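sequence unknown, structure follows:
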């Protein structure tokens, strides 16, 4: 008779336990597409993320939004970044 196996308990990854705001900020900081990600501020709550600050191009603005959008738990991104031409 085959042994019965019990289903494994779903244990969230450590990254899933971090607040949404922290996970988004970490992803932005680690993105190779964002030159000055340290000048970006993230506000998050209940699946909504707001991006604040200045970037150097419209490409960076769009990439910041895409990076944030791909984080688990993000349902909506409000991109309030401004492009500061150098």
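Sure thing, it's come through. On a predicted model such as this, the values are computed, not experimentally measured, just so you know. Residues are numbered from 1 along each chain as shown.

drop to CA atoms for contacts and neighbour counts, all remaining ones
Fine.

Which stretches in this protein count as helices?
14-17, 20-30, 58-69 (DSSP state H).

what does the first one rub up against?
Contacts to helix 14-17, defined as C-alpha atoms under 8 Å, 6 or more residues apart in numbering, come from residues 23, 72.

okay, now the one to match up with it:
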């Protein structure tokens, strides 16, 4: 992951979120477009992570490719 100021801000938000499983969410960024990848436990987590990024300056578009893991 690049260490651009935008990705650093996004990473801080995700790491402080109670909805984001640590080390399971990965980011990519290009020209204000953020791609979320990884695995989460529920659709709710997927949506809450996406919504937590909407207010960050510089984020123009979010492509949420997080996958909801099947319960074991």
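Perfect, I can see it now. Computed from a predicted model, the values in this text were never measured in an experiment.

Export the helices of structure 1 to CSV and append columns for distance to residue 42 of structure 1 and mean neighbour count.
As requested, these are exported to CSV (distance: least, C-alpha to C-alpha, whole Å; neighbours: other C-alpha atoms under 10 Å):
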stretch, distance to residue 42 of structure 1, mean neighbour count
helix 14-17, 17, 10
helix 20-30, 6, 19
helix 58-69, 9, 19
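
Could you save the ones you listed as TSV and add columns showing distance to residue 76 of structure 1?
Below are those laid out as TSV (distance: least, C-alpha to C-alpha, whole Å):
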stretch	distance to residue 76 of structure 1
helix 14-17	17
helix 20-30	12
helix 58-69	7
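
Out of those helices, flag the one nearest residue 44 of structure 1.
Closest to residue 44 of structure 1 of the helices of structure 1 is helix 20-30 (C-alpha to C-alpha; 5.0 Å).
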